[in-house]
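Undergrad: 3D model of this:
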Amino acid sequence: MGESLDTTSDFTFNPRNPELIHNPAALFAEMRQNGGMHFEKSTGRLHVFTHAGAVATLRGKDGSMRWEESQTRRIGRDANQEYYVQAFKDFLDMKNGDDHRRVRQVISKHFRPGRVDALRPAIERRAHELIDEFEQAGTVELMDAFAKKLPLGTISDLLQVSHEDREVIAGQLKHFKLVFQFMPLSSTVVDELNAGLREVVVFFTQLIEKRRQNMGDDLLSDLIRETDAGKLTEAELLANTWGLFAGGSDSTAAAILNAVLTLTEHPDQLELLKDDWSLLSNAVEECLRYDGPGGGALRIFNEEMELEGVLVPPGTPVVAYKQSANLDPEWLPDAGVFDIRRKAVQHLSFGEGLHKCLGLHLARVTIGVAVQALFTRLGDVDVAADGVGWEFEAVPLRNPDRLQLEWEPSLATTGAR
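TA: Prediction:
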């Protein structure tokens, strides 16, 4: 028989603590050493920091976001009245049960490794074209000049979104990452979410209508065919088209910056990689494990569950901290060591269970291409003084929004492919 939830550690945890940005490893280690869970009485949330606890939460058979309920908790009023809540309800991650399985099955087959690997040459070409634009400058703000544009270009090409439209639409989706978190949303952010999504929905509604009149071999045409065959509803087609566009660029951009930053902070590992690019796949996985952009994943369960010996009542919001889980020495004894020679381990940066990220293969390829292209082309790269900026609005996500790099232009390998 498990313990009552009230007997979990009363060690204080603040999900808005700036240390989740500045020094998350130390804070997470402290939380794991003090019971591994924290029940936040003011909100009724249970925060989970261990690998075992996070896996159990993410794999829980009936765990879901309970979309409308969780948003009502965040904004303190009936969220069903908000446009963004209605717009998101047919997006894959907000679906549950049979509907979730059906929609995921339809979409996931378009992101299988074989299909993604076929995209690699185009991703490599785009990466080098972007580097061509700044390699002789000797400095670059990597997020705007490269990290955003690389995955945005790939998902835009898959959906056939024009160059003129892609960055405008991406700007209207600037709060997309916040939707998947659990922290309160201000009225200003809610208003911006509503306004941006109205524009996005209009754009993709028109894009779908145009594509139906001129079908091709692109991803959107494939999804339209699935819809016409009765496998998706029109609302699901629309929500998952713009959802794939947003999800296919935003989180990957942050992961690229985190990977570049982590490698520059571990020069011995970076030199090891540059001497042996066969380690690239390992390096990508280790960057994702050691300092991925994942924050807290929310699940609410319909039935009582036992979590690390504690009975969690049904309806309790449980937040699993994936980054903390990835650094848990009870799961991986040397988890605090960054080692690109490490054999692949089952880190949680892409989630786990029914809601595991279906774009993980594309993200891995894109991050790997980005890392190899940058460090091959630019030579010895340094992070500029005060060159790292963090998006504090997104806490507990650890999302860099600025990374200023410097290098010697004369050492850059102009036009290398």
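Undergrad: C-alpha from now on. contacts and neighbour counts both.
TA: Fine.
Undergrad: Spell out the residue ranges of the helices in the stretch 51-200 of the chain.
TA: Using DSSP state H, counting those that start in this stretch, the helices of the stretch 51-200 of the chain run over 51-59, 67-75, 83-88, 97-108, 113-117, 120-132, 142, 149-159, 163-172, 176-179, 187-213.
Undergrad: TSV for those, including mean neighbour count and distance to residue 268?
TA: Shown next, in TSV, are those (neighbours: other Cα atoms under 10 Å; distance: least, Cα to Cα, whole Å):
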stretch	mean neighbour count	distance to residue 268
helix 51-59	22	28
helix 67-75	18	44
helix 83-88	19	44
helix 97-108	15	37
helix 113-117	14	29
helix 120-132	18	24
helix 142	21	22
helix 149-159	22	27
helix 163-172	15	36
helix 176-179	17	33
helix 187-213	15	42
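Undergrad: nearest to residue 249, of the ones you listed?
TA: helix 149-159 (4.8 Å; Cα to Cα).
Undergrad: before we move on, the earlier item: including distance to residue 290, could the helices of the stretch 51-200 of the chain go into CSV?
TA: Output for the helices of the stretch 51-200 of the chain, formatted as CSV (distance: least, Cα to Cα, whole Å):
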stretch, distance to residue 290
helix 51-59, 13
helix 67-75, 29
helix 83-88, 31
helix 97-108, 26
helix 113-117, 23
helix 120-132, 24
helix 142, 21
helix 149-159, 21
helix 163-172, 28
helix 176-179, 20
helix 187-213, 31
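Undergrad: For residue 225, find the nearest of these.
TA: Closest approach to residue 225 among those (Cα to Cα): helix 187-213, 9.0 Å.
Undergrad: and the closest one with helix 163-172, angle?
TA: Helix 187-213 runs at 150 degrees relative to helix 163-172, counting by axes from the mean of the first three to the mean of the last three Cα atoms, to 10 degrees.
Undergrad: Alongside the first, I'd like the structure of this one:
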Amino acid sequence: MVPVTADPYGGFVAFDPWSPEFIAHPYEVYRELREKEPVSYFEPTNQWLISRYADVNALLRDHRRLGRSYLHVATHEEFGRQPEPEFQEPFWRVVRAGMLDVEPPVHTRLRRLVSKAFTPRMVESLRPRIRQIATELATRFAESGGGDLIAEVAEPLPVTVIAEMLGIPEADRHLLRPWSADMCKMYELNPPLEAQHTAVRAAVEFADYLRELARERRERPGDDMISTLARIADDGDRLTEDELIGTCVLLLNAGHEATVNATGSAWWALFRNPGTLERLRAEPELLPTAIEELLRFDTPAQMFERWVLEEIEVHGVRIPRGSEVALLFGSANRDPEVFDDPDRLDLGRDPNPHLTFGAGIHFCLGAPLARVELQESFRALLRAAPAIEPVTEPEWKPQYIIRGLRELKVRI
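TA: Below you'll find the predicted structure:
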């Protein structure tokens, strides 16, 4: 437990997203924030922390007054913000060509087009192939007697699935995870300069690779999503080449980062709750609700940020236009106002309205795919390795926003 002490401004200095102790154990701090200061200003990042479920949920859905970006309503200068450093321009050019960091009407148009190719029915049709990949990985892992569950099972499954779906040649798939991990460093709080340069370099290399591949598929279409995205249209509207690249980068990054981290933290939660793990082994039909509960219990994306486009008021605190709010998903998912006994891992919890995939217009497009992957991954490991157990207590990676374990050593 991280001690909570009052700072001169009456806040809680225990919220420290750069502290290994806080990253490993944030939930007691969240409880203090929810109870004592549900809206608090965090000076190191110049953000307002929002910790209660009702507030996080409402603000996620308020796309008129809050946004992932403000550039659709104002320039950096008009919004009272410094423009991004010039060296970051290639990174943001790639990212803002996708739908993650844009707002309506651009977001509406991009999501409409991409949704024509990335449908829940299409995702469900992938289940047999996902089950096959998961079974092969779990069987090989069990036959070897265990190892690092993250490197040998959690990472290969979603990377293989999204790469196959997009049509990335097998020989190139080893490039994807490093590119993705490096790009995601830009989304951490106050990222070091070195990490920023690394993220820019990864974005350029990733985009150049996908651009060449996309041009090949335009000339010689295949049975893959890059080819599909290149030809989808709505009333004559199509994705531009930059939008196609930005969408593929988003699908590749979002398509596996959260799933990898969710797999590792979910298994670690089960290991810390052996009675619950035994229940899942005895009742595998619980898997759909179990996955939802594991996603709630230890949220892979602990925070999402929004810009305040029009002044808002939360619990009597006025947050002016131009501010940034930090919506604490990990805290919202442990709010006792919504979840009975929220610190208990209950694999049969129903209903379970967790916010792990967000809410509102930016609700995660890949949520159905993540659910199928997690269900099949756990199903395969429970069958192939019924006696799986941890070797040592794992360490968490130093990143807070996209939170996950470095490795998870297990034996069978």
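Undergrad: hang on, the earlier thing: residue 398 of structure 1 is nearest to which of the helices of the stretch 51-200 of structure 1?
TA: For these, the distance to residue 398 of structure 1 is smallest for helix 176-179, at 11.1 Å, taking Cα to Cα.
Undergrad: right, so of the helices of the stretch 51-200 of structure 1, which gets closest to residue 40 of structure 1?
TA: Here helix 67-75 is closest among those (Cα to Cα), at 13.9 Å.
Undergrad: give the contact list for the residue mapped onto residue 253 of structure 2 from structure 1.
TA: Under the alignment defined by TM-score structural alignment, residue 253 of structure 2 corresponds to residue 246 in structure 1. Counting by Cα atoms under 8 Å, 6 or more residues apart in numbering, residue 246 of structure 1 touches 170, 173, 176.
Undergrad: Tell me which helix or strand residue 246 of structure 1 sits in.
TA: Per DSSP states H and E: residue 246 of structure 1 is located in helix 234-247.
Undergrad: in that helix, what's buried?
TA: When burial is assessed from 16 or more other Cα atoms under 10 Å, helix 234-247 of structure 1 yields the following buried residues: 235-247.
Undergrad: And the helix or strand following it, what's buried?
TA: Using DSSP H and E, the helix or strand that follows helix 234-247 of structure 1 in sequence is helix 250-265. Under the neighbour-count criterion of 16+ other Cα under 10 Å, helix 250-265 of structure 1 has 250-264 buried.
Undergrad: my guess is residue 336 of structure 2 meets residue 342, correct?
TA: Yes. Using Cα atoms under 8 Å, residue 336 of structure 2 makes contact with residue 342 at a distance of 5.7 Å.
Undergrad: Grab the nearest non-local neighbour of the residue nearest in space to the middle of structure 2.
TA: Per Cα atoms, centre = their mean, the C-alpha nearest to the average position across structure 2 is that of residue 258, at 4.0 Å. In this structure, residue 258 of structure 2 finds its nearest non-sequential neighbour in residue 300, 5.8 Å apart by Cα to Cα, 6 or more residues apart in numbering.
Undergrad: How much space separates the equivalent of the one you found over in structure 1 from residue 361 of structure 1?
TA: Taking TM-score structural alignment for the superposition, residue 300 of structure 2 sits opposite residue 293 in structure 1. Using Cα to Cα, to the nearest Å, residue 293 of structure 1 is found at 16 Å from residue 361 of structure 1.
Undergrad: And residue 95 of structure 1, by the same measure?
TA: If you measure residue 95 of structure 1 against residue 361 of structure 1 using Cα to Cα, the figure is 22 Å.
Undergrad: These two: which has the busier surroundings?
TA: Neighbours per residue, other Cα atoms under 10 Å: of residue 95 of structure 1 and residue 361, the larger number sits with residue 95, 22 against 16.
Undergrad: And that one, what's its match in structure 2?
TA: In structure 2, residue 95 of structure 1 lands on residue 102 (TM-score structural alignment).
Undergrad: Quote the end-to-end distance of stretch 212-231 of structure 2.
TA: Start-to-end span of stretch 212-231 of structure 2 (Cα to Cα) is 16 Å.
Undergrad: Distance from it to the middle of the chain?
TA: 26 Å (Cα atoms, centre = their mean, to the nearest Å).
Undergrad: Could you pull up the residues touching the residue nearest to residue 258 of structure 2?
TA: By Cα under 8 Å, 6+ apart, the neighbours of residue 300 of structure 2 are 258-259, 261-262, 265, 356, 402-404.
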